[in-house]
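>>> Sequence and computational prediction follow.
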Amino acid sequence: MFSKRRSLLLGLTALTLGLAACASKPELSRIQDPDADFHAYRSFAVLPGRPDGSSSLVERRLIAAARLQMERRGYVLDESAPDLLVNVAAVLEDRQRLRPAAADAPGKEAVVTEEYRLGRLAVDLIDARRRDVVWHSTAEGRVSAEMLRDAGTAAEKAVAAVFESFPVKPKARVAASAPASR
């Protein structure tokens, strides 16, 4: 139905996990269309994943987390005629950097190569009628082996972190009604 596709790489999930679980907060950024009225939008649909319809467990958790964030803000899932399209993408990269190290002798300088994984998560909201991106937010951070152990939960936390800057705040949860007093 939608011609645009969301690309989620399997390793990305680790990124997402890492972003949410890291001791230091991920670096977040966002940009939005200043003319977009996010309170005027009522419904959304999540863009389909891979062309063959398959998805990994982590991809499904990312999509479910994005859907939950939209619903918490009052948007209704409508796959036939949505106002907004949600696109989620993540990537994991192996990186290297040089860092200072203790030298063998005074006055000598030493450096070591440090290897690490960098994860990035991006969420785009697209005005379905105009086919224009109206909100784009990203999270980026280091991913450790510990972060990979509970990828699903980490993915959900990373998506929640990205949505913290969304212009429509989550609605307060409805408390269970207390018994009427006499």
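Perfect, thanks for sending it.
>>> Please count neighbours and contacts with C-alpha atoms only from this point.
Noted.
>>> Kindly list the longest helix within the chain.
Longest helix in the chain, counting residues (DSSP state H): helix 57-72.
>>> packing partners for that helix?
Packed against helix 57-72 by the contact rule (3 or more Cα pairs under 8 Å, 6 or more residues apart in numbering; DSSP states H and E) you find strand 43-46, strand 76-77, strand 84-101, helix 151-163.
>>> okay if I get the ones you listed as JSON lines plus mean neighbour count and distance to Gly107?
Listed next are the helices and strands packed on helix 57-72 as JSON lines, based on neighbours: other Cα atoms under 10 Å; distance: least, Cα to Cα, whole Å:
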{"stretch": "strand 43-46", "mean neighbour count": "22", "distance to Gly107": "58"}
{"stretch": "strand 76-77", "mean neighbour count": "18", "distance to Gly107": "64"}
{"stretch": "strand 84-101", "mean neighbour count": "18", "distance to Gly107": "12"}
{"stretch": "helix 151-163", "mean neighbour count": "24", "distance to Gly107": "44"}
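>>> Next up, a structure to set beside the first:
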Amino acid sequence: MKNIVKLMKSTAWVAFAGILVMSCSQALQVSYDYDSSVNLKQFKTFKVEAEHNIEQDPLLGSELNRRRLGDAVVEVMESKGYKLDQQNPEIIVRFMTDVKERQQVRSNNMYSPYMWWYGGGNNYSTYNYQESRFILNIYQKNSDRMIWQGWASGKVKAPTKKDDRETMVKNTMADILRTFPQATLDTYSRK
């Protein structure tokens, strides 16, 4: 009997932990691409700016969010060992956001031997939503050539508090830059 109670308690804790993890996870899908001919570990300094000549979404691309995005990218890049250099950076990290209207169509097949009784058939429903994208493009300064690109896309819910917005943006930028390599050990030996 004691073993059954222990098993039930441990199962309940595992279920609770699974629900907690699922509720905290973001709905954003993160991916990246890079130029394999460039050694990404050779860079040590960076600069952050908004992407040029791109029409920003009026909400996600607002001045407030551009500052949040820029600050979050600086914080994440510095935590990876890179130094901010506005005058002579080796790489330039440019960010942009956009929102796309999306539609999901669902089909509920209700065919069965008893469809004449239930009035079955094929029911369709549509669901309209907005998909947001956060995109980071990294350019090599001396050639102005894109060497790395990372993005996160999905449904974004607006947080309710100011701190939550900044945390959400920082976590999203950290997720995007997760695959970008750390700066090498001699980062701090250069001026």
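Here it is on my side, so go on. These numbers come from a predicted model, not from an experiment.
>>> can you redo the helices and strands packed on helix 57-72 of structure 1 as CSV with distance to Val58 of structure 1?
Shown next, in CSV, are the helices and strands packed on helix 57-72 of structure 1 (distance: least, Cα to Cα, whole Å):
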stretch, distance to Val58 of structure 1
strand 43-46, 15
strand 76-77, 21
strand 84-101, 10
helix 151-163, 6
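>>> Can you say which of the ones you listed is nearest to Ala122 of structure 1?
strand 84-101 (5.3 Å; Cα to Cα).
>>> Can you name the next helix or strand after the closest one?
Counting by DSSP states H and E, the next helix or strand C-terminal to strand 84-101 of structure 1 is strand 110-127.
>>> Roughly how far does the residue nearest the centre of structure 1 sit from Ser24 of structure 1?
Using Cα atoms, centre = their mean, the residue of structure 1 that lies closest to the mean C-alpha position is Val159, 3.5 Å off. According to Cα to Cα, to the nearest Å, Val159 of structure 1 and Ser24 of structure 1 sit 16 Å apart.
>>> And Glu109 of structure 1, by the same measure?
Taken as Cα to Cα, the span from Glu109 of structure 1 to Ser24 of structure 1 is 28 Å.
>>> After the longest helix along structure 2, which helix or strand is next? Please name it.
The single longest helix within structure 2, with elements called by DSSP H, is helix 2-24. The first helix or strand that comes after helix 2-24 of structure 2 along the chain, using DSSP H and E, is strand 29-34.
>>> now that next one: which residue numbers in structure 1?
With TM-score structural alignment applied, strand 29-34 of structure 2 matches the range 27-32 in structure 1.
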